[in-house]
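*Asks:* Could you look at this predicted model? Sequence included:
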Amino acid sequence: MSTQINNSIDNSNGYHNRNQSFFRYKVTSVAAKAVKNNKKVKSVVIGANVKSISNNAFYKCPALKTVKIKTTKLTKKTASKKAFKAVNKKMVIKVPKKVKKTYAKIFKGLKVK
């Protein structure tokens, strides 16, 4: 199972109707316990608009092996390795090249590529 935290979401549910308004929302954070105890999720893609990842967001996700982070907006104040407590020890975090050094410090102790 794969999970993608997109750049935006809408309330259209795939349906379009001229008489009804639909709104688009930018996803800017991953909440605490967002995917807690999910034993099926194997990979996650975090979109470019995300500015924060809360502690324990992916707590106890033993099958999680790959996290691709597209955003370059994370800082030590808005993310930490605590977001990935009790996950698969072989999990790899893939990040944009220009922030690899910074993200390696933020997620110290985890495999950042």
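*Replies:* Received the coordinates, thanks. Numbering: from 1, shown residues only.
*Asks:* Every contact and neighbour count from this point should use C-alpha atoms.
*Replies:* Will do.
*Asks:* Verify the stated contact: Gln4 with Ile46.
*Replies:* Yes: at 6.3 Å, Gln4 counts as touching Ile46 under the criterion of Cα atoms under 8 Å.
*Asks:* Between the two, tell me which one has more neighbours.
*Replies:* When Gln4 is set against Ile46 and neighbours are counted by other Cα atoms under 10 Å, the residue ahead is Ile46, at 22 against 12.
*Asks:* Quick check: the more buried one vs Val30, distance?
*Replies:* Distance, Ile46 to Val30, by Cα to Cα, to the nearest Å: 9 Å.
*Asks:* Please apply the same query to Val44.
*Replies:* 11 Å.
*Asks:* swap in Ser8?
*Replies:* Taken as Cα to Cα, the spacing of Ser8 relative to Val30 amounts to 13 Å.
*Asks:* More neighbours: these two, which one.
*Replies:* Between Ser8 and Val30, Val30 has the larger neighbour count (other Cα under 10 Å), namely 21 against 14.
*Asks:* try it against this one:
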Amino acid sequence: MTQIDRDTDALVGDWLTINETAQALGVSPNRIKQLINDHKLLGVRRSGVWSIPAVFIADGEIVKGLSGTLTVLADCGFTEDEALRWLFTADDTLPGAPIDALIANRGTEVRRRAQALAL
């Protein structure tokens, strides 16, 4: 895991700590760490503290399609910081950022674009 850069930090906006994420999902902090290790959730260090983008959690669950998208991006060789930048950077073909499409339940489109990055 890497220390996040300022540009990516600005793209993401609101963040949750591991404890806040655990509380939002109703699981233990250790479970959040395992989800991060398994590429089911993305966490990075910000000022020495593990942080997860708040938008990744909705209605007490991880946004549908996020885990699969993170796996595809990891398989493409993306670092955590690169994956965050990709998820939060606007894509005119979606339209909006990939995370917006995931939230709108358009995960198949997002994963297709992520898979195309490997080609």
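*Replies:* It's in. No experiment lies behind these values; they were computed from the predicted model shown.
*Asks:* Need the TM-score between these chains.
*Replies:* Superposed pair, TM-score by TM-score structural alignment, normalised by the length of structure 1: 0.22. Supporting alignment: 51 aligned residues with a Cα RMSD of 5.4 Å.
*Asks:* mind listing the strands for structure 2?
*Replies:* Here structure 2 has its strands, by DSSP state E, at 15-17, 44-46, 49-53, 57-58, 61-62.
*Asks:* Would you mind saying which of the ones you listed lies nearest Asp9 of structure 2?
*Replies:* Between Asp9 of structure 2 and the strands of structure 2, the shortest separation by Cα to Cα is 8.2 Å, and it involves strand 44-46.
*Asks:* Show me what that closest one is packed against.
*Replies:* Packing contacts for strand 44-46 of structure 2, counted by 3 or more Cα pairs under 8 Å, 6 or more residues apart in numbering; DSSP states H and E, involve strand 49-53.
*Asks:* Lys33 of structure 2 and Asp75 of structure 2: what is the separation?
*Replies:* 20 Å.
*Asks:* nope, Glu61 of structure 2 is what I was after
*Replies:* Relative to Asp75 of structure 2, Glu61 of structure 2 is positioned 24 Å away (criterion: Cα to Cα).
*Asks:* Glu20 of structure 2 too?
*Replies:* Spatial separation of Glu20 of structure 2 from Asp75 of structure 2 under the definition Cα to Cα is 28 Å.
*Asks:* ditto for Ala58 of structure 2
*Replies:* Using Cα to Cα, Ala58 of structure 2 is found at 25 Å from Asp75 of structure 2.
*Asks:* cool, and Pro53 of structure 2?
*Replies:* In this structure, Pro53 of structure 2 and Asp75 of structure 2 are 21 Å apart, going by Cα to Cα.
*Asks:* In terms of neighbours, single out the busier of those two.
*Replies:* More neighbours sit around Pro53 than around the other of Pro53 of structure 2 and Asp75, counting by other Cα under 10 Å; the figures are 19 against 12.
*Asks:* Which residue, neighbours along the chain excluded, lies closest to the more buried one?
*Replies:* Counting by Cα to Cα, 6 or more residues apart in numbering, the nearest residue to Pro53 of structure 2 once its immediate chain neighbours are dropped is Trp15, at 4.5 Å.
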